[in-house]
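K.L.:
Compute the structure for the input listed below.
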Amino acid sequence: MSTFSIPGPARTPSAARTPAPHPWNRFVALGDSFTEGYGDPEPRSPGGVRGWADRVAEELSLGHRDFAYANLAVRGLLLQQIVDDQVGPALELKPDLVTLSAGGNDLVFRGSDPDKLAEKLDPVIGLLSATGATVVLFTGPDWGNTPVFNRIRGRVAIFNENLRTIAARHDGVVADLWSLRQLTGQQMWDPDRLHFSPLGHHTIAAMVLETLNVPHTLQPLQPKVLPTGSWRQARSSDLVWARDYLFPWVLRRVRQRPTGPGLKAKRPEPGPVFGPGMPHGPLPAGPDR
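P.N.:
Okay, the predicted model is just below:
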């Protein structure tokens, strides 16, 4: 079990405030396209995408010159693939903060049993937690009455309850996408309706930091200028969306195409985060990790 003490309650974000100290020095993110940052394009970031994990790392790096971050997530992976391909390398990096989001592709594209998915995940979280690292798990979002995905809402809810049980058993932390009601807005989603937009990733990053009780400088609704629109207006183009996005995605999943040779983890080694307030230089020498 983790023995750290999370700092006191998070305060209102302020760009002018220097974030308070936190106990983490090495952050490793595991998962699929959600953690890779798909939907949040940024040519200057490794892999051409940014995402909530990068945004969290940028904030955690403020005032921590020895902070390092690795992101092993690869889009399209199922839960077992994430376990097989990423958990071992993550353990070798000796993180003290780990985030893991897995099972979404299983639920959406395989119709997998949420109880069986939880059975696979439970020992993995136990293994990660036994290292002393803080382990953060993500519940699935509530798609509500959105087209197509409302059919899997019950399975997602069951999986979420299983995740809460796993987190409680292994002293994990739950980042609760299901209860993050801001995500019901159309502007939070990529046009494919499968991934989050830059604003969605930004909003999730703020939630993760607040879940960890880390003060941060993220301001609500400020990643970029947002287009106008609503879910009702978006539904008028459901057939176009299904043709352009949903059907090709499902077809790729059904055919079980292996991950292409060009799809690799965007940050396979922990390194400094060159975000706001970070020095553009190598990490200072520190204890052997």
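K.L.:
Going by C-alpha atoms from here, please, whenever you check contacts or count neighbours.
P.N.:
Fine.
K.L.:
Now do Pro268 against Tyr245, distance only.
P.N.:
Distance from Pro268 to Tyr245, counting by C-alpha to C-alpha, to the nearest Å: 29 Å.
K.L.:
Following up with a second sequence; could you model it the same way so I can compare the two?
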Amino acid sequence: MSVDGINPLEIPEQSVSHLVNRHPWSRYVALGDSFTEGIGDPEPLNPGGYRGWADRVAEELGRGHEDFAYANLAIRGRLLQQIVDEQVGPCLDLQPDLVSISAGGNDLIRPSGDPDALAEKLDAAVAELGSRGATVVLFNGPDTASSVLNRIRGKVAIYNENLRTVAARHDAIVADMWSLRQLADPQMWDVDRLHFSPLGHHTIAMMVLDALNVQHTLEPLLPKDLPPRTWREARSSDLVWAREYFVPWVIRRLRHRSSGDGITPKRPTPGPAVGPNGTLLPHE
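P.N.:
Here you go, the predicted model:
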């Protein structure tokens, strides 16, 4: 397969890495909630202590592009309207040519979450984000049949169909989480069963790069099957999960508090995601 009329087999090996990362973008800004912040993918060397799919995508986009810059404005716990109010304006001020926005998941978990009303809010945000020529990437929701979020599966499916309409209207790219069947594997999820594990974030990053039609160096990982558990072990695990994760989540909802209270964006200004030699860079 040739790239811009060049056959990779006919050029020196050291030049292939440049072709792998060829793309038109120089400034990427990620918007959203805990999913885009990277919760579930801890990395002490990263800003905020998390990595996540967006950092992984930016690392790949930045390889071979000295002028590539990346900002991440996502904050855990944010509802769609909060993301629109708090992040869209600052994003536009950064003048990105690539934007990703994942929003609505925290709304749909709530009994009052209306997938049709959410789509209308998202439509206006996408129109604004794309008004200056930036490529916009939207995320639909994953198929939650295999997770604790199964009870909202119907609402997620409706929201996803609305989101495709929004994407088509504004010529946005859909990062198709619903069709990513690998996410059915329990090892793709964090211990809290609400966020993705490092393996899940890695898998999602590959999907996003593929959606952008960008060749990359990420390789699919084949997780080992979990050993079978007895009924008693499974029940014990469910009780521990409920005590440590579900009950605190319910208490926050009752107190009208968010896990993102007091949290600031981990990468508020654009900066390089990787150094000249491909190493991870801290963000100042």
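K.L.:
Quick TM-score on the pair, please.
P.N.:
The TM-score (TM-score structural alignment, normalised by the length of the second structure) is 0.87; 266 aligned residues with a C-alpha RMSD of 2.6 Å.
K.L.:
if we can go back for a sec, Pro268 and Tyr245 of the first structure: which is more packed in?
P.N.:
A direct count of neighbours by other C-alpha atoms under 10 Å for Pro268 of the first structure and Tyr245 places Pro268 higher, at 18 against 15.
K.L.:
correct me, but that one touches Asn71?
P.N.:
Yes. Counting by C-alpha atoms under 8 Å, Pro268 of the first structure touches Asn71, with 6.0 Å between them.
K.L.:
show me where the second structure has helices.
P.N.:
Using DSSP state H, the helices found in the second structure span residues 13-20, 34-37, 52-62, 80-83, 89-93, 105-109, 115-129, 153-170, 198-211, 231-241, 247-254.
K.L.:
between these, which gets nearest to Ala273 of the second structure?
P.N.:
Nearest to Ala273 of the second structure, of all the helices of the second structure, is helix 52-62, at 5.2 Å by C-alpha to C-alpha.
K.L.:
buried sites along the closest one?
P.N.:
By neighbour count on 16 or more other C-alpha atoms under 10 Å, the buried set for helix 52-62 of the second structure is 52-62.
K.L.:
what do you get for stretch 139-149 of the second structure?
P.N.:
Counting neighbours by 16+ other C-alpha under 10 Å, the buried set in stretch 139-149 of the second structure is 139-144, 147, 149.
K.L.:
Now for the residues you listed: which two are most distant?
P.N.:
Every pair of those checked by C-alpha to C-alpha; the farthest is Phe139 and Ser147, at 18.1 Å.
K.L.:
mind putting the buried residues of stretch 139-149 of the second structure in CSV, distance to Met207 of the second structure included?
P.N.:
Formatted as CSV, these follow (distance: C-alpha to C-alpha, whole Å):
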residue, distance to Met207 of the second structure
Phe139, 11
Asn140, 12
Gly141, 14
Pro142, 12
Asp143, 15
Thr144, 18
Ser147, 20
Leu149, 22
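K.L.:
Among the residues you listed, which lie within strands?
P.N.:
Residues of those located in strands (DSSP state E): Phe139.
K.L.:
Nearest to Thr217 of the second structure among the buried residues of stretch 139-149 of the second structure?
P.N.:
Proximity of these to Thr217 of the second structure (C-alpha to C-alpha) peaks at Phe139, which lies at 22.1 Å.
K.L.:
gap between the closest one and Leu281 of the second structure?
P.N.:
Counting by C-alpha to C-alpha, the separation of Phe139 of the second structure from Leu281 of the second structure is 26 Å.
K.L.:
One more: Ser102 of the second structure?
P.N.:
Ser102 of the second structure is 24 Å from Leu281 of the second structure, by C-alpha to C-alpha.
K.L.:
One more: Thr144 of the second structure?
P.N.:
Relative to Leu281 of the second structure, Thr144 of the second structure is positioned 34 Å away (C-alpha to C-alpha).
K.L.:
What of Ala125 of the second structure?
P.N.:
According to C-alpha to C-alpha, Ala125 of the second structure and Leu281 of the second structure sit 31 Å apart.
K.L.:
Between these two, point out the one with more neighbours.
P.N.:
Between Ala125 of the second structure and Leu281, Ala125 has the larger neighbour count (other C-alpha under 10 Å), namely 20 against 16.
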